[in-house]
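Asks: this one's sequence-less:
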């Protein structure tokens, strides 16, 4: 009912020996992951800067850009101005997304033992947690 396989597998003949194609080290893979998380966090930070400008967000964006450039061998991250979609962005949703991205960056930075990136990610997590915390009214 089934026809037997007559040819060799392409997987064994295409690659040949394991040294025939480039491999990245674990450190290189972690650098790529960390740069990606920080670049995504930078994009959300830029969106927040448009909706609610602040010196803290400006400083954070600058530091995030520096870290991404360091991890990418000096290449600065691409940054596009936030486009207006006709609706106002939800700051709480942006802070929530930024908090999650900072958490992912923190995990990778800790795995990579990158102190500077871990500190920055932890600071951003704290800042976004504070932004999500409900404001309490002072007693009259």
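Replies: Thanks, I have the structure now. A quick note: this is a predicted structure, and the numbers were derived from the prediction, not measured. Numbering: from 1, shown residues only.
Asks: only C-alpha atoms from now on, for both contacts and neighbour counts.
Replies: OK.
Asks: so what does the longest helix anywhere in the chain touch, helix or strand wise?
Replies: What stands out as the longest helix in the chain, according to DSSP state H, is helix 26-51. Packing partners of helix 26-51 (3 or more CA pairs under 8 Å, 6 or more residues apart in numbering; DSSP states H and E): helix 55-71, helix 91-112.
Asks: now the closest residue to residue 99 other than its chain neighbours: which helix or strand?
Replies: Excluding the flanking residues, the one nearest residue 99 by CA to CA, 6 or more residues apart in numbering is residue 125, at 5.0 Å. Assigned by DSSP states H and E, residue 125 belongs to helix 115-132.
Asks: most centrally placed residue in the protein?
Replies: residue 37 (1.1 Å; CA atoms, centre = their mean).
Asks: got another, please set it beside the one above:
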């Protein structure tokens, strides 16, 4: 009923032997993915540092850079510049984006069982949640 395949697979002949493909372990793949999420969170944090400077954001940026460096085997992450051009960034939108990025990092850190990255991600989620809460009006 079915006709047998007469020619070799294009995929196997183009690559040569199966050993020609670089292979990474699950842990290596998760390290790469986690470093990417933390790198995106660092970029959002650097943008927030311009929009709403604070010591908390400075500390968070340094801790994120340290984690990324650890995950990348000593390679330091690229950092956003300290100046903005054009329109001023929307701090609330940046906090929402940073919260989402920290959540993604937390999921990967948990699946990788990386306690340090998971704690840092959860702390950043909490900080961005707090920054988004409306502040009560104070009366004088």
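Replies: Perfect, I can see it now. The structure displayed is predicted, hence computed values, not measured ones.
Asks: how much space separates the residue nearest to the centre of structure 1 from residue 88 of structure 1?
Replies: 25 Å (CA to CA, to the nearest Å).
Asks: swap in residue 97 of structure 1?
Replies: As for residue 97 of structure 1, its distance to residue 88 of structure 1 is 16 Å (criterion: CA to CA).
Asks: which one's more surrounded, those two?
Replies: residue 97 (17 against 8; other CA atoms under 10 Å).
Asks: return the set of buried residues in stretch 113-120 of structure 1.
Replies: Neighbour-count burial for stretch 113-120 of structure 1, counted by 16 or more other CA atoms under 10 Å, picks out 117, 118, 120.
Asks: how close does the helix holding residue 125 of structure 1 sit to structure 2?
Replies: When structure 2 is overlaid, helix 115-132 of structure 1 sits 0.2 Å from its aligned residues on average, using mean CA distance after the TM-score superposition for structure 1.
Asks: stretch 28-39 of structure 1 too?
Replies: Mean for stretch 28-39 of structure 1 is 0.3 Å (mean CA distance after the TM-score superposition for structure 1).
Asks: hmm, who's touching that stretch?
Replies: The contact list for stretch 28-39 of structure 1, computed with CA atoms under 8 Å, 6 or more residues apart in numbering, reads 64-65, 67-68, 71-72, 77, 101-102, 104-105, 108-109, 112.
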